[in-house]
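K.L.:
Generate a structure from the sequence data that follows.
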Amino acid sequence: MELGIGIGWRPEIADTVERLPGLDWVEVVAENICPGHLPPALLRLRSRGIRVVPHGVSLGLGGADRPSQQRLADLAERAEALGAPLVTEHIAFVRAGGELTASPALEAGHLLPVPRTWDALSVLCENVRVAQDSLPVPLALENIAAMISWPDEELTEGQFLAELVERTGVRLLIDVANLHTNHVNRGEAPSAALDELPVEAIAYVHVAGGVERDGIWHDTHAHPVTQPVLDVLSDLRARVSPPGVLLERDDDFPSAAELESELATIRTTLSAVPQAPPSIEARDPGRRPGKGARSGPAAAAEGAGPSPGKGARPAPPASAARAHADSGARERLGLAQAAVLSALVAGTPAPEGFDARRLRVQSRALAAKRADIVGKVAPELPEILGAGYRPAFLAYAKGRPLHAGYRRDALRFAEHLLAAGHLEDGDARRRLTLWWQERAAARPPRRATRLVRAARAALVGR
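P.N.:
As a prediction, this is how the structure comes out:
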């Protein structure tokens, strides 16, 4: 299925997107739309024949738990409401802990990398099969950007993706900006990943901007696309004609002219590379990626030789060649992910083998993103607190992991400020009290109530 050139649809640039010339399709964050109340701008795009693809961010298919049936049902509902040709998600975990590990449930509020191990691969494949059986359209999964590396990994990124496709037939959403990010942050050459992954399984490609600070690349989606990212796109284009390429921009939105210019640069980059053979899917749209070849653990266990132009994939140990993840694999993965996430959001020590400095950088990035999202969910808070909003929120978030979503987080932040007496500005305190009362209860909690809640939280966390 050919998609063409697209852009990430965001409410802030809805009017601009409608006016962009030569636009073939758009992608929307699935969790940000309501099937029964689709934005009029999206409906107008659909009426013009522009396809809309929902892009999920909260399934956490790389997590140790099986995917939530409610989240899958919500994603399926959005796909049907939009008449989408496919849906996409990420190879990542976004939560950890809970019943599986008998530890507090933690939310990252961000996409975190899974370890490239046979255990993690088995769990991911089983979760993907559950998702595929629950969705009305094909699923494609995206490689993510990462600041941190797991110790003792057993597979490269390309090998991990190739095994995933062979075992499940899932399609791939390759983000070339994320390949560049992992090159800077983890020393992984994009060309090596492209050599090893099955390019014929690519459903479409993401292109996005970022920025480097202190030797670490931040995949911001708020900066222009850089030449190194375009170079990775050229490298991919030399190997295959991707069915679609999409520009992502999530913040600090530029003018319409700048967006048009970036899309034009993407088109030029694609056309400047000698014609690559079309993907297998493009030649035969009904063909499922991986179909027709031996697949699954049995084929992997045989250690088939390298495909043309690709390196040989390592044969898994016998225990990893089973078709399904056993409970031991889920528990081992769950404990490891809970330890990492706890270090990132709850201030516990870095697990053995991890770069403590990188974990601190990732922790600060998670807290900053959390502050940004709470500020968007509850824009009155930055308005009331002014320049003090961000430092106050970051101080609040330290050691207080995200629970029950960002709206509840905003309320708890306000409760914290009011009950702890941190606001010396009487007008700001009055306005914050009124804001809190309108959304939560007749009055903010007294200090005694806050102390009781803190004691309960400490007992649960033991």
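
K.L.:
can we go C-alpha only for contacts and neighbour counts from here?
P.N.:
Fine.

K.L.:
how close does the nearest residue to Tyr204 once chain neighbours are set aside sit to Val232?
P.N.:
Once flanking residues are discounted, Tyr204 sits nearest to Gly244: 4.4 Å by C-alpha to C-alpha, 6 or more residues apart in numbering. Relative to Val232, Gly244 is positioned 15 Å away (C-alpha to C-alpha, to the nearest Å).

K.L.:
want to put them side by side, so please do this one too:
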Amino acid sequence: MQRLTRLGTGIGWRPEIADIVEAMPGIDWVEAVAENVCPGHLPDSLLRLRARGVTVVPHGVSLGLGGAERPDEHRLADLAARAEALGSPLVTEHIAFVRAGGERTASPLLEAGHLLPVPRTEDALDVLCENIRIAQDALPVPLAVENIAALFGWPGERMTEGQFLYELVERTGVRLLIDVANLYTNYVNRGEDPGRALDEMPVEAIAYVHVAGGFKRDGVWHDSHAHPVPRAVLDILADLASRVAPPGVLLERDENFPYDETELEREVAKIRETVAAATPAAPAAPVGRVTKPSAPARQGPVEDRVRERVALAQAALLSSLVAGTPAPEGFDRARLAVQSRALASKRADVVAGVAPELPGILGRHAYRTAFLAYAQERPMTGGYRRDALDFAEDMLLEQRVEEPFRRKQLTDWWLERSGPASLKGRPMARALRAARFALRRV
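P.N.:
Reported below is the predicted structural model:
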């Protein structure tokens, strides 16, 4: 296992708070969502931070390392390019799957639009380990993977979260990005003790730590990244820091940014103080299991039948969440319903972010109502930008926009963006019908 990079205290860089982050005192490093950064056109804010010696780490969200398929070569190349462009000491991703279906299951390929938990079983672990090794071989810097928050559990799981993470590190040598807010989420939603998870996982493999806020709704805790960090999450951070000095700690805030910019400064300061107060002056050996110092043994390739079993299970679950098919046997149907609503809401929010003209044209409330109704009938299959085009196309085809001036604005927007590249891969009859309808506008 390679030596850890000391990062210090940081904050998630987002375009909406770029100026605040640049002006914030005591920031040692920042993390940027990898998919939102173009290697050839880095944001000026990140360039200025780098020039000041602030480390920038790309944080990927779309690889789907826990999915049944091997990592996509193009996505891996893109992540590698971002790491090199930013001069990053490492890159991070998630222990999750984000899409399922396709040829292996003879079913449509569906996108979750969010991170979904993998089952803690031998099959899922075998697939995850091989996928991580493929990613490690393709990346120019070390990889760290993050535990995720879950609203539900898989039936028939054989390991706790700590045991699963221990086996993952043991087999691959991968670093861990431990999100203490996610540990708290899993405590509230699944009754999993954060202390036991820290006892069982290899805390000396931690590359850095995420801290974030959330809220409770529908009887479950939602890891929103849009609210202040609660005391309970800071307590878990203190527990972790009492076991091992974390190389880096970072505040995540993705939306609902405070008007008072000093609020984020106070949150970062509180995180720094929590770690300093809990970390022993002379750190002892980490509490819990310790990984072997030798390099992990290379495993043979995962058999196709193992990937097929994982693929079928994930496709059945995702289809129930986004396409309305029956819940697979053994799952908590009430929890899956909560997750389904959360995925649709997240999808509406992200589409509004990548295509802000849509809520501007339709009106914010009307957009959200229309999009949630659309999402119930149309699972996402091609990413958020394609989803925005498909939604607008559906609104025009089904004549769901009554006001002539809004219909004209939506038509103009759709026509401007539905060139050959946007139409590629769509059913031609539907695309031509939509184009003809649009041209018949007022």
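
K.L.:
returning to what we had before: out of Gly244 and Val232 of structure 1, which sits in the busier spot?
P.N.:
Val232 (22 against 19; other C-alpha atoms under 10 Å).

K.L.:
looking at it, that one is touching Pro190, isn't it?
P.N.:
Yes - counting by C-alpha atoms under 8 Å, Val232 of structure 1 does reach Pro190; the two are 6.8 Å apart.

K.L.:
hey, what's in contact with both of the two?
P.N.:
Leu179, His180 (C-alpha atoms under 8 Å, 6 or more residues apart in numbering).

K.L.:
What is the neighbour count of the corresponding residue of structure 2 for Pro40 of structure 1?
P.N.:
Counting by TM-score structural alignment, Pro40 of structure 1 lines up with Asp44 in structure 2. When counting by other C-alpha under 10 Å, one arrives at 10 neighbours for Asp44 of structure 2.

K.L.:
Report the contact partners of Asp44 of structure 2.
P.N.:
Per C-alpha under 8 Å, 6+ apart, neighbours of Asp44 of structure 2: none.

K.L.:
Asp19 of structure 2 versus that one, what's the distance?
P.N.:
In terms of C-alpha to C-alpha, Asp44 of structure 2 sits 11 Å off from Asp19 of structure 2.

K.L.:
Equivalent analysis for Ser340 of structure 2, please.
P.N.:
Distance from Ser340 of structure 2 to Asp19 of structure 2, by C-alpha to C-alpha: 35 Å.

K.L.:
do Val203 of structure 2 as well
P.N.:
With C-alpha to C-alpha as the criterion, Val203 of structure 2 and Asp19 of structure 2 are 34 Å apart.

K.L.:
between those two, who's got more neighbours?
P.N.:
Val203 (28 against 13).

K.L.:
Give me the aligned partner of that one over in structure 1.
P.N.:
So Val203 of structure 2 corresponds to Val199, using TM-score structural alignment.

K.L.:
same question, Val21 of structure 2
P.N.:
Aligned partner of Val21 of structure 2 by TM-score structural alignment: Val17.

K.L.:
I'd assumed Gly6 was in contact with its match.
P.N.:
No - Val17 of structure 1 lies out of contact with Gly6 (C-alpha under 8 Å); the separation is 9.7 Å.

K.L.:
These two: which is more packed in?
P.N.:
Neighbour count, other C-alpha under 10 Å: between Val17 of structure 1 and Gly6, Gly6 has more, with 26 against 23.

K.L.:
which position in structure 2 aligns with that one?
P.N.:
Checking TM-score structural alignment: Gly6 of structure 1 goes with Gly10.

K.L.:
Helix or strand: which one has that match?
P.N.:
strand 8-13 (DSSP states H and E).

K.L.:
mean deviation of the next helix or strand after that strand from structure 1?
P.N.:
On the C-terminal side of strand 8-13 of structure 2, the nearest following helix or strand under DSSP H and E is helix 18-23. Compared with structure 1 after fitting, helix 18-23 of structure 2 deviates on average by 0.4 Å (mean C-alpha distance after the TM-score superposition for structure 1).

K.L.:
Packing partners of the strand holding Gly10 of structure 2?
P.N.:
strand 29-33, strand 248-251, helix 262-278 (3 or more C-alpha pairs under 8 Å, 6 or more residues apart in numbering; DSSP states H and E).

K.L.:
Columns distance to Ala138 of structure 2 on top of these, output as a markdown table?
P.N.:
A markdown table is the format used below for these (distance: least, C-alpha to C-alpha, whole Å):
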| stretch | distance to Ala138 of structure 2 |
| --- | --- |
| strand 29-33 | 19 |
| strand 248-251 | 24 |
| helix 262-278 | 34 |
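
K.L.:
Pick out the residue nearest the middle of structure 2.
P.N.:
With distances taken as C-alpha atoms, centre = their mean, Val61 lies nearest the centre of structure 2, 4.1 Å away.
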